[in-house]
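J.: Structure of the sequence below:
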Amino acid sequence: MADKLEIRMDEYLPLRDVVFNTLRQAILKGELKPGERLMEIQLANKLGVSRTPVREAIRKLELEGLVLMIPRKGAEVAEITRQDMEDVLEVRTALEELAVKDACDHITDAQLSELKKASNEFKKALLEGKDLVTCADADMHFHDVILSATNNRRLIQMLNNLSEQMYRYRMEYLKDERTHKTLIEEHDAIRRALKKHDKVKAGAAIRVHIDNQKRSILESLTEKEEDEEL
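T.: Below you'll find the predicted structure:
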């Protein structure tokens, strides 16, 4: 059970939703590891709540695919599988390509300045060896600036929802320090294309960015599988 697991209270939300959000973020950020068992009594004691909101939260997490119910064993954090990762990244590629092309039409000078700042903050986080959560949040902010420039509320909503599912894969990608230099270069390529309002180059740059992420995560999953076989 994660030592850092702490409930994140919100006076505007029912307790069951607070517990759900707390556990959800713990899984997405890797505080609760894939394959780790989720025992209601232990979680309830750790969070200082009754078992009922924990049970309800686990059921909702199962619906989102973040938790699996194993017969005669109980709940555990879902593993990161190849199929799930490929499904999520396939959808992300299509939506992000649409987003950067829309952004080419609408991005303002102020948003371009914000994008450059976000790019620099992400680069600084990687080069200074900040923790994975800080790096992942900086990466998300870079993409959020692009998304906000689309002026497409439905697209923003869809990618924001997908972003939550992407968080686990983003963290997995950032663990490999060999990818950091490439990530910085890819962000620069995306930003340059947006500055020139070049839809073709922007679309190509985002596809390369996501394809490299997919390749890196697949390599990581393969290495883990090989280690488990030893």
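J.: all contacts plus neighbour counts: C-alpha atoms, from now on.
T.: Noted.
J.: I'd say Q111 and D144 touch.
T.: No. Using CA atoms under 8 Å, Q111 is not in contact with D144; the gap is 10.8 Å.
J.: Quick check: which element contains the nearest residue to R51 once chain neighbours are set aside?
T.: Spatial nearest neighbour of R51, excluding adjacent residues (CA to CA, 6 or more residues apart in numbering): A44 at 5.4 Å. Applying DSSP states H and E as the criterion places A44 in helix 40-47.
J.: what do you get for L68?
T.: Counting by DSSP H and E, L68 is found in strand 67-70.
J.: Give me the helices and strands touching that strand, please.
T.: helix 51-63, strand 74-77 (3 or more CA pairs under 8 Å, 6 or more residues apart in numbering; DSSP states H and E).
J.: Name the residues that touch it?
T.: Strand 67-70 is contacted from outside by 58, 61-62, 75-78, using CA atoms under 8 Å, 6 or more residues apart in numbering.
J.: quick one more, to check against the first:
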Amino acid sequence: MVVQKRLNKSPLYEQAYVALKEDIMSGRLQAGEKLTDQGLAELLGISRTPVREAVRQLVKEGLLVGAPNRSVTVFSPNARDIAEVYAIRSCLEGLAAGLAALRPDRSSFTEKMAQISEEAKQYAQNQDAGMVARKNTEFHDLLIAASGCDSLVSLLEPIRNRAFICRLSSMRNQASVHVSLQEHDEIIKCLVDGDSPRAEQLVRHHVTMAGRRLLMRLHARELNESDPIFRYYQKIADEDGGLKLENNQC
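T.: Next up, the predicted model:
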């Protein structure tokens, strides 16, 4: 476990929260790693009280799992977690895209999205998986914010945190990266054109197929076809991509 000391003059619980979140999102704190208040307090050089507050917030955001006053672990997605995250993202981010495409000031965010997409392509060429994942997150965060729907943004906050950890592993696959970035360009075009139905459809497809690729590569055999979330996810995949997620394909 590596937790970098980056404490400044802001409240201690806020400093601990920022430091721990950065270490989780960067992968310095690895998925599934067990953490204790005492251990984190010693590493950060502060008391356990602000650490507990930081841990409580990170549990609320879905990045840590467990009881805040006991040991917790860094969120480590299994097959069902990934299916849940991507099914929810597909529906809600599709809605966000549909709303964003209806805005009259679309250039205020589409130009920035295009810039992020180009930066991601450069990082992909350099095989910098961490930065590609970050740029991917920036792209989707901007898309969601562009919806102008605060409730939607709030609903997606914990889902986006968990999705980042899921994406971090998928961004190490160059084929997946190429497909994802190509789809980003298609999404931007629909937004620029103000094609709301098509933008919503493309984003639903983009998110669903990203989850499908991840599940097939890492977790396909873990899925139980009788599980409602698997059945619902399969329904979305069939509707949006016409591709069947078979348990015998990895």
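J.: quick one: TM-score?
T.: Here the superposed chains carry a TM-score of 0.80, computed using TM-score structural alignment, normalised by the length of the first structure; 219 aligned residues with a CA RMSD of 2.7 Å.
J.: what's the spacing between A103 of the first structure and E96 of the first structure?
T.: 10 Å (CA to CA, to the nearest Å).
J.: Same check on K199 of the first structure?
T.: Separation of K199 of the first structure from E96 of the first structure (CA to CA): 12 Å.
J.: Report the mean deviation for the helix holding A44 of the first structure after fitting onto the second structure.
T.: Superposed on the second structure, helix 40-47 of the first structure shows a mean distance of 2.6 Å to its aligned residues (mean CA distance after the TM-score superposition for the first structure).
J.: so how far is that helix from its chain's centroid?
T.: 26 Å (CA atoms, centre = their mean, to the nearest Å).
J.: Does I217 of the first structure touch Y169 like I think?
T.: Yes. Using CA under 8 Å, I217 of the first structure is in contact with Y169, at 7.3 Å.
J.: Now do the contacts for M1 of the first structure.
T.: Going by CA under 8 Å, 6+ apart, the list of residues near M1 of the first structure reads 32, 36, 38.
J.: Switch those over to a markdown table; also include neighbour count, distance to A138 of the first structure and secondary structure.
T.: Formatted as a markdown table, the contacts of M1 of the first structure follow (neighbours: other CA atoms under 10 Å; distance: CA to CA, whole Å; DSSP: H, G, I helix; E, B strand; the rest coil):
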| residue | neighbour count | distance to A138 of the first structure | secondary structure |
| --- | --- | --- | --- |
| L32 | 22 | 22 | coil |
| E36 | 16 | 27 | coil |
| L38 | 21 | 30 | strand |
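J.: Looking at the residues you listed, which is nearest Q83 of the first structure?
T.: E36 (20.1 Å; CA to CA).
J.: From S196 of the second structure, how far out is the equivalent of that closest one over in the second structure?
T.: Under the alignment by TM-score structural alignment, E36 of the first structure pairs with E33 in the second structure. Applying CA to CA, the value for E33 of the second structure to S196 of the second structure is 42 Å.
J.: And for E183 of the second structure?
T.: Between E183 of the second structure and S196 of the second structure the computed distance is 16 Å (CA to CA).
J.: between the two, which one's more packed in?
T.: S196 (22 against 17; other CA atoms under 10 Å).
J.: Show the contacting residues for the more buried one.
T.: Shown in contact with S196 of the second structure (CA under 8 Å, 6+ apart): 97-102, 190.
J.: Would you mind measuring from it to E157 of the second structure?
T.: 23 Å.
J.: so what's the residue in the second structure sticking out farthest from the centre up against?
T.: Largest separation from the mean C-alpha position in the second structure: S47, at 30.9 Å (CA atoms, centre = their mean). The contact partners of S47 of the second structure, taken as CA under 8 Å, 6+ apart, are A41.
J.: Residue in the first structure paired with it?
T.: Under TM-score structural alignment, S47 of the second structure pairs with S50 in the first structure.
J.: Next: H184 of the second structure.
T.: Following TM-score structural alignment, the counterpart assigned to H184 of the second structure within the first structure is H187.
J.: Let's verify that match: helix, strand, or coil?
T.: For H187 of the first structure, the assignment made with DSSP: H, G, I helix; E, B strand; the rest coil gives helix.
J.: can you tell me the helix or strand for the residue nearest the centre of the first structure?
T.: Centroid-nearest residue in the first structure, with CA atoms, centre = their mean: Y167, separated by 1.3 Å. Y167 of the first structure is part of helix 153-174, with elements assigned from DSSP H and E.
J.: longest helix anywhere in the first structure?
T.: When the first structure is parsed with DSSP state H, its longest helix is helix 199-229.
J.: quick one: that helix to helix 153-174, angle?
T.: 40 degrees (axes from the mean of the first three to the mean of the last three CA atoms, to 10 degrees).
J.: So for helix 199-229 of the first structure, what gets flagged as buried?
T.: Residues of helix 199-229 of the first structure classed as buried: 199, 201-203, 205-207, 209-210, 212-214, 216-218, 220-221 (neighbour count, 16 or more other CA atoms under 10 Å).
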